[in-house]
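Engineer: below are the sequence and a predicted model; questions follow.
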Amino acid sequence: MNLDLWLVFLGGALLSAVLPGAGAILTLNHAFQRGWRKTLPLIAGQATALALMVPIVALSTEALRASAAAWLLLKGISVLWLLFAAYRTWRAPVIMDAYDVVTLIRGSQRFCWGFLTDITNAKALAFLLATLPVFLNPAQSLGPQITLMTLTMVMVDALMMTLYAFIATRLRPYFQSPETRKQQNRLFAGFLVFIAVSLCFIEHPTLIQ
């Protein structure tokens, strides 16, 4: 992959990371609740999922594009997961001590939550299916190309999520009252439901050109 093509791919990765999605919503809400440092395992889980998705999609693009059943299954799982995450966010305790005791106590739990959020992200899969084939050159060795694309997307996404978490932490003092926390949880839960509903209208990747 030459420098010009990589820069175009980098721009697409930045755009994908900046646009709000399920990962960004959960990162922001978790950082509001716990601060950016305790949000890092959540971000690490998302990065790990993306590091698996990019090479899998790149190596099996044609098979994934051809399987409408697999696409519908993944989309259904993604919608159900987002609705479950919205429910958990809506019901999350508004008092900090109670939140710390009740849910996602360990870093491993936050890592798994982030991993599951991204690995079931049908919207991210549709983006990868639509863009990766454009940048892959079958005349050259696929290994270095896929490695470069994976590292680019993972680093950009992780840095952007960390930035989101840091900004949310800086704004955290303004979200300390129980009523504000309650409204915050409901707002982010609403965003997750909106994303889940929007996924229902995403076409099969074979139609995305």
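Structural biologist: That came through, no problem.
Engineer: rest of the way, CA atoms for contacts and neighbours
Structural biologist: Will do.
Engineer: remind me, longest helix of this protein?
Structural biologist: helix 142-171 (DSSP state H).
Engineer: give me the buried positions along that helix.
Structural biologist: Neighbour-count burial for helix 142-171, counted by 16 or more other Cα atoms under 10 Å, picks out 142, 145-146, 149-150, 152-154, 156-158, 160-162, 164-169.
Engineer: and stretch 45-52, by the same measure?
Structural biologist: Across stretch 45-52, burial judged by 16+ other Cα under 10 Å covers 45, 46, 47, 48, 49, 50, 51.
Engineer: now do the SS call for the residue most central in space within the chain.
Structural biologist: Nearest to the mean C-alpha position of the chain, by Cα atoms, centre = their mean, lies residue 23 at 3.4 Å. Under the three-state scheme (DSSP: H, G, I helix; E, B strand; the rest coil), residue 23 adopts helix.
Engineer: contacting residues around it?
Structural biologist: Residue 23 makes contacts with 46, 114, 117, 118, 161, as judged by Cα atoms under 8 Å, 6 or more residues apart in numbering.
Engineer: let's bring in a second one:
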Amino acid sequence: MSFETWIAFVAASAVLLVIPGPTILLVVSYALGRGWKVAAPVATGVALGDLTAMTLSMLGVGALLASSAALFTAVKWVGAGYLIFLGVKLWRAGSRLDVTARTEAVRPGRMLAHAWLVTVLNPKSIVFFVAFLPQFLDPTLPFWPQMAIFEATFVTLAFANAFGYAILASRARRLASSPRAIRLVNRAGGTALIAAGTAAVTLRAA
């Protein structure tokens, strides 16, 4: 894997992780109600959930790559289209986070498990990884080393993102509910998804 490919993966992952979804809503709800102390357990749960979903996705992608190069290429084309679709959907999304502060007493271990469960059971997670990851895989290189690098990178970014959201939500509650801020995040994420899908199609067509 080239350094340029890894940097592109880091940049795309970082932008996409910022997009509010079910996991981020859970993180924000705990932080709004319980403060910054929830950051570590919920961020750990999110990271473990992403690790689980990403591993399942990568195993499926690896099986496709091993069975048929043509099928793998077809999945990359479908994946690129799916990224563009998600980008357009984000652009048309609402500008407010529908989240309620959680004030009930919950142990750190339970918060971690809750965050893991919400992340790993989100059906969009595995579908997204199947669409997203093949865009950065090189079929001519060994699969497992690439998988290890991508997973380690994404899980680290996922933890940092969830931790950051928890800290910001606990200290800047107005920002967490600001329609303008959420609209900017959605449009930035939508633009990134459309660009990623378009670039994937363009590079394969060139």
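Structural biologist: In hand now; what should we look at? Being a predicted model, the structure only gives us computed values, none of them experimental.
Engineer: now the helices: where do they sit in the second structure?
Structural biologist: Under DSSP H, the second structure gives helices at 3-18, 22-34, 39-67, 69-91, 108-120, 123-132, 143-171, 173-176, 179-205.
Engineer: need the winner for burial among those helices.
Structural biologist: helix 22-34 (a mean of 23; mean count of other Cα atoms under 10 Å).
Engineer: after superposition, how close is that helix to the first structure?
Structural biologist: With mean Cα distance after the TM-score superposition for the first structure, helix 22-34 of the second structure departs from the first structure by a mean of 0.8 Å once superposed.
Engineer: coming back round to it: closest one of the buried residues of stretch 45-52 of the first structure to residue 97 of the first structure?
Structural biologist: Checking the buried residues of stretch 45-52 of the first structure against residue 97 of the first structure by Cα to Cα gives residue 45 as the nearest, at 24.1 Å.
Engineer: one step back: give me the angle between the longest helix of the first structure and helix 3-18.
Structural biologist: Here helix 142-171 of the first structure runs at an angle of 40 degrees relative to helix 3-18 (axes from the mean of the first three to the mean of the last three Cα atoms, to 10 degrees).
Engineer: can you name every helix or strand that helix 142-171 of the first structure contacts?
Structural biologist: helix 3-18, helix 22-34, helix 40-59 (3 or more Cα pairs under 8 Å, 6 or more residues apart in numbering; DSSP states H and E).
Engineer: for stretch 66-84 of the first structure, list every residue counted as buried.
Structural biologist: 71, 74, 75, 76, 78, 79, 81, 82, 83.
Engineer: reformat the helices and strands packed on helix 142-171 of the first structure as a markdown table; add distance to residue 182 of the first structure.
Structural biologist: Below are these laid out as a markdown table (distance: least, Cα to Cα, whole Å):
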| stretch | distance to residue 182 of the first structure |
| --- | --- |
| helix 3-18 | 26 |
| helix 22-34 | 11 |
| helix 40-59 | 21 |
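Engineer: of all those helices, which one comes closest to residue 127 of the first structure?
Structural biologist: Of all these, helix 3-18 sits nearest to residue 127 of the first structure, with 8.2 Å by Cα to Cα.
Engineer: now do the closest one and helix 122-135, the angle between them.
Structural biologist: 170 degrees.
Engineer: once aligned to the second structure, how far is the longest helix of the first structure on average?
Structural biologist: The superposed helix 142-171 of the first structure is, by mean Cα distance after the TM-score superposition for the first structure, a mean 1.0 Å from where its aligned residues fall in the second structure.
Engineer: ok, the spatially closest residue to residue 147 of the first structure that is not a sequence neighbour - contacts?
Structural biologist: The shortest distance from residue 147 of the first structure to any non-neighbouring residue, by Cα to Cα, 6 or more residues apart in numbering, is to residue 55 (7.7 Å). Residue 55 of the first structure makes contact with 146, 147, 150, according to Cα under 8 Å, 6+ apart.
Engineer: now with 10 Å?
Structural biologist: 61, 128, 132, 142, 143, 145, 146, 147, 149, 150 (Cα atoms under 10 Å, 6 or more residues apart in numbering).
Engineer: so which of these comes closest to residue 188 of the first structure?
Structural biologist: After measuring the contacts of residue 55 of the first structure against residue 188 of the first structure - Cα to Cα - the closest member comes out as residue 128, at 25.2 Å.
Engineer: list the contacts for the closest one?
Structural biologist: Listed by Cα under 10 Å, 6+ apart, the contact set of residue 128 of the first structure reads 13, 16, 53, 54, 55, 57, 58, 61, 122, 205.
Engineer: preserved in the second structure, out of the residues you listed?
Structural biologist: Contacts from those that recur in the second structure, judged by both residues aligned by TM-score structural alignment, their matches' Cα atoms under 10 Å, are 53, 54, 55, 57, 58, 61.
Engineer: alright, that wraps it up for me.
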